[in-house]
Every structure is written in C-alpha cells, then in structure tokens.
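Colleague: mind looking at a prediction? Sequence and model below.
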Amino acid sequence: MIYAVGDIHGYADQLDRALALIEADGGPDAEIVFLGDFVDRGPDSKGVLDRLVRGQAESRNWRFVLGNHDRMFLRFVTEGQQHDDRIKSGLSWMNPRLGGTTTLRSYGVGGPDSPAFQPPRGKVVETLVSWWTNQGNLSDQEVIIAAREAVPDAHLNFLATLPLWHETDDLLFVHAGIRPGIPLEEQEEDDLIWIRDGWLEDDRDHGKLVVHGHTALDTPEHHGNRVNLDGGAGYGNRLVPAAFDAGEVFTLWPEGRRPLVPA
C-alpha cells in the first residue's frame, strides 16, 4: 500500500491535516509520495518545506517529485530567473497570480503591496521593476539578493535534488503527466512538470496507472489510465490524500476511506 498527496501550494495547515489522515489510515511509517508544487499561492511555503525537509532528514518513508512551481522558485532564488517559457501569458513568477510573492513573504521578504512590473519593449513577458517591502523599496536584483539571504540552503538543496518521477510495479507518480507514447527515460522535463495538452485527453493505457497533479480540479478524479490528485488546494480547496491499495484507489477523509473509481 502506498499513499499520495497532491499539490500543497504553501498550505502547511492542509499538509498537516493530510498527514494526520494518512497516519490514521496507515500508521506513522506509511509510504507517501508527494507530487510536487509545494510552494506558491498559499501563505506558508516555508512551513511546508520545513516539514518535508525535516521528514526527509528523519528518514521517513516519503518520496517526492519536482513540480513546476518548485522549479520556478528554485530558479528565481539561485539564478534570478523570473520567467518560464511554458507560461504563455508571459507572467513573472513574482506576479501574484503565480504566487511567488506569497512564497517570499513566508520567508520574511516583501510587504503587503504587490510588486511593480514593466513589460520590456518588444517582448510579451513582464519583468519585476520594484517591490515596496519591509526592507524598503527594492529593485528586482535587490529582491533576488534578499531571497538568497532568507531561503535556507536546506530548502534549496531539497528542491534541487528532487526527481522527476517515482514508480512502483504498477504505479507511476509524476507532477503533471507524461507525453503519451514516449518511453519514460526519453520524456522531457518540461512535459513531466508542465504538460496538459496531448495528455489530459489521451485515454490509452500507459502501462501503469499514472498518478499526477498540476491541473487543478475541485476534487481528485480517476480517469481509468490516470488519477489527478490536484484538488485545488492552491485555490482554497481541501488537500485530499489518496491510498493505493491492492489495485484500488481511495481518498481519505475524517470519517475514513472513500473509493475513487474511474469516471
């Protein structure tokens, strides 16, 4: 038996609640796979990473995969990158819609106001100009420097070493999904953490049941060949963990298990 937790998006209280449900069902040593997107949008990304990093250091039976928001956060702090080519809107990671500002606030960087952006001439992407913070009105480079000083190395090392997938004999855990028809070893990182088009509508057998997040729903769904566990916690919904037990799938609730069957 193995458990999985979808996109947490900075909601440390929801993570604690999900872990309590898993422990009540499977005990303190339950094997858990976390499907990425640990940060952004919610108020306590630091608290989420503190909990996950501590669990890893304690040698808990936990597995993790990289999410697109985790990579954006990591690249911003370590490389100063504000953009990802897969964001067709051109929004900066610092745009409140993507949640970078709430992540930095959880580390004590920033203030209540939104940053100021300016789209560069001839480009569609937006760029941070300044942000009025508790440390004064900071330029984009000053925000990056402040983030590097605030984010612990343990958090950055954790994110930098996350794998892109985890698999068992009959399950494949990945953040966003896979490019159908391509061997796992030949999959592109961008697809594994970003894919929607060409994946969500594909109903073929992928050899293993694919368990993923990334595409927010109101509640987890089973589609026969894949299970989407992103129940929209990043938008205020409840984080619902799932149990995979002898070929069956169950979501976990305070009153116990509920079968999750193909729609």
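Modeller: Cool, the structure landed. Just so it is clear, the model here is predicted, and its values are computed rather than measured.
Colleague: contacts and neighbour counts: CA atoms only from here.
Modeller: Noted.
Colleague: tell me where the stretch 51-200 of the chain has helices.
Modeller: 68-79, 100-106, 140-150, 153-160, 189-194 (DSSP state H, counting those that start in this stretch).
Colleague: could I get the ones you listed as JSON lines with distance to D29 and mean neighbour count?
Modeller: Shown next, in JSON lines, are those (distance: least, C-alpha to C-alpha, whole Å; neighbours: other C-alpha atoms under 10 Å):
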{"stretch": "helix 68-79", "distance to D29": "26", "mean neighbour count": "20"}
{"stretch": "helix 100-106", "distance to D29": "29", "mean neighbour count": "23"}
{"stretch": "helix 140-150", "distance to D29": "32", "mean neighbour count": "18"}
{"stretch": "helix 153-160", "distance to D29": "21", "mean neighbour count": "15"}
{"stretch": "helix 189-194", "distance to D29": "28", "mean neighbour count": "20"}
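Colleague: to G47, which of those helices lies closest?
Modeller: Of all these, it is helix 100-106 that lies closest to G47, at 7.9 Å by C-alpha to C-alpha.
Colleague: ok, second structure coming up, stack it against the first:
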Amino acid sequence: MKPIYAIGDVHGQFDMLCRALEWIEADGGPDARVVFLGDLVDRGPDSFGVIELLVRGLAEGRDWIALTGNHDRMFRRFLEDGTRHDARILSGKGWLHPALGGPMTLASYGVDVAEDRPEDALLAEARARVPETHKQFLATRKLLHREPGLIFVHAGLRPGVPLDRQDEDDLVWIRDAFLEETRPFEALVVHGHTAIKAATHYGNRVNLDTGAGYGRPLSVGVFEGEATYTLTELGRAVLG
C-alpha cells in the first residue's frame, strides 16, 4: 500500500515546510500523497510563501490535499467581509491581535499593518494585495479528508456524531470533548490544532501539531497500512 503523508500546522513557516516536503520526496518520491492539516497561515513569517507554494503545487498536479484550519478560515473571512472576531475565541481577541497572528500574515503580503490604520484602509489594501489565486485557494479547502482506516481533519471530531453531521466549527475548533475521548472513532483520526511537544499517537487519534507557529519543529506523519511513523531528515521513526 502506498504511504500517505500528513503535515501538521505550518503557521507561515515556509522554510520548515520546504524541508518537510524534501523529507517526504526523499521517502516517497515526487508523487507522494500529502495531506496538510490546516492552519497554514498566521504567527510565522511567511504565510504568503506557504500559500503560494501550495497553489503552485496543486496547479502542477501534485497529489496534495490541503484542509482548512481555524486560522485559514479567519484569514478568509477577514478578506471576504472584514470579520475580525470568532465566537470560539474565548479571550475575545480578534484575528488582528498579534497573539492570533493576523498581522504577520498580512505583513507577508506587503500590507501596512500599523495599529492606527483605519479599518477600511487596512481591508482595502489586504484585498488588493492578496492574489485572487490565494483567495480562491482559501475558499475551496476541504474540512475533512478520508482514506481507508484514516480520517484527516484540522481540530478533531465531536464524539458520537456521524461524520456527515459534524459541525464546521467543531472540525476547525474543537478541543476538550475530542481530546478527552478514549473510545475509537470510525477510523484513526489524524489532526493538528492543539500544540503539543512531540507528535503523539493516542490509540484513537494522532496529533501532529507540534507548535511550528511558536518556532518549534514542524511534524510529518507517515501512514502505511496499519503502521504509523514520524518523518525527519533522518528518516522514519515508529509512532505509537
């Protein structure tokens, strides 16, 4: 069976992403199937470069599946209608707060993100500077991807709810109810969203978000038959 690769939350870390794709090509060749688990943008220095790489790769016919994360959705919604806030952010911070990373994303597109800029001017410049190909990319990402024995999603699943009835907000935002579930899901769930120190296999799920948005390493998972591995420049290591 051909291996499937998954990359955790990239968060604008273009250089890390390039290295991860080099590891994947060395392990599985140029035609490897790669699932990107969302949160491609924010916090890191080059969200533009990350999106541009994916847009170009998909246009070239790469076997890539890029899912949407909560940060990608916030970026898209800001461009669409100026939305800065998401009800699932309990702190009340908006996307343009540095902790969320929106200013870093806009700056990577050359947008002036001075704090005292009028909202309408900021939005107008953002809309002008983000290429239409990037807007289309953000608007057409899947929330979930299935492979035999595997479910790929950004944040997780609501336990007890069938896949076709999962709520979009849960798929990109859920934490406690999903993370605390110990019973098996319909298949092994591969996700990101909740940053941890190292990629971890919990039996019913695999978390690949290891905090690249905070400068920590970007994790790659490999799924081949019943086996699960992590992948680095040194090759594969068994996970779980």
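Modeller: Good, I have the coordinates. Small disclaimer: the values here were computed from a predicted structure and weren't measured.
Colleague: quick one: the helices of the stretch 51-200 of structure 1 as TSV, columns for distance to Y235 of structure 1 too.
Modeller: Below are those laid out as TSV (distance: least, C-alpha to C-alpha, whole Å):
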stretch	distance to Y235 of structure 1
helix 68-79	14
helix 100-106	13
helix 140-150	24
helix 153-160	23
helix 189-194	18
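Colleague: which among those helices is found nearest to E167 of structure 1?
Modeller: Across these, closest to E167 of structure 1 is helix 189-194 (C-alpha to C-alpha), at 13.6 Å.
Colleague: just to revisit the earlier point, closest to W253 of structure 1 out of the helices of the stretch 51-200 of structure 1?
Modeller: helix 68-79 (26.6 Å).
Colleague: so the closest one matches what in structure 2?
Modeller: Taking TM-score structural alignment as the measure, structure 2 aligns residues 70-81 with helix 68-79 of structure 1.
Colleague: swap in stretch 95-106 of structure 1?
Modeller: The aligned range for stretch 95-106 of structure 1 is 97-108, by TM-score structural alignment.
Colleague: in structure 1, what residues pair with stretch 206-215 of structure 2?
Modeller: Using TM-score structural alignment, stretch 206-215 of structure 2 pairs with 227-236 in structure 1.
Colleague: right, I mislabeled it, should have said stretch 227-236 of structure 2
Modeller: Going by TM-score structural alignment: stretch 227-236 of structure 2 matches residues 248-257.
Colleague: what's that stretch in contact with?
Modeller: By C-alpha atoms under 8 Å, 6 or more residues apart in numbering, the list of residues contacting stretch 248-257 of structure 1 from outside reads 21-22, 25, 240-244, 258-261.
Colleague: rewinding a little: got the end-to-end distance for the match of stretch 95-106 of structure 1?
Modeller: 16 Å (C-alpha to C-alpha, to the nearest Å).
Colleague: would you map the strands across the stretch 51-200 of structure 1?
Modeller: Remark: strands assigned in the stretch 51-200 of structure 1 by DSSP state E, counting those that start in this stretch are 62-64, 116-118, 127-133, 136-139, 165-167, 171-174.
Colleague: same list, these, but as JSON lines with mean neighbour count and distance to T103 of structure 1 please.
Modeller: Below are the strands of the stretch 51-200 of structure 1 laid out as JSON lines (neighbours: other C-alpha atoms under 10 Å; distance: least, C-alpha to C-alpha, whole Å):
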{"stretch": "strand 62-64", "mean neighbour count": "21", "distance to T103 of structure 1": "19"}
{"stretch": "strand 116-118", "mean neighbour count": "15", "distance to T103 of structure 1": "17"}
{"stretch": "strand 127-133", "mean neighbour count": "19", "distance to T103 of structure 1": "14"}
{"stretch": "strand 136-139", "mean neighbour count": "15", "distance to T103 of structure 1": "17"}
{"stretch": "strand 165-167", "mean neighbour count": "18", "distance to T103 of structure 1": "24"}
{"stretch": "strand 171-174", "mean neighbour count": "22", "distance to T103 of structure 1": "23"}
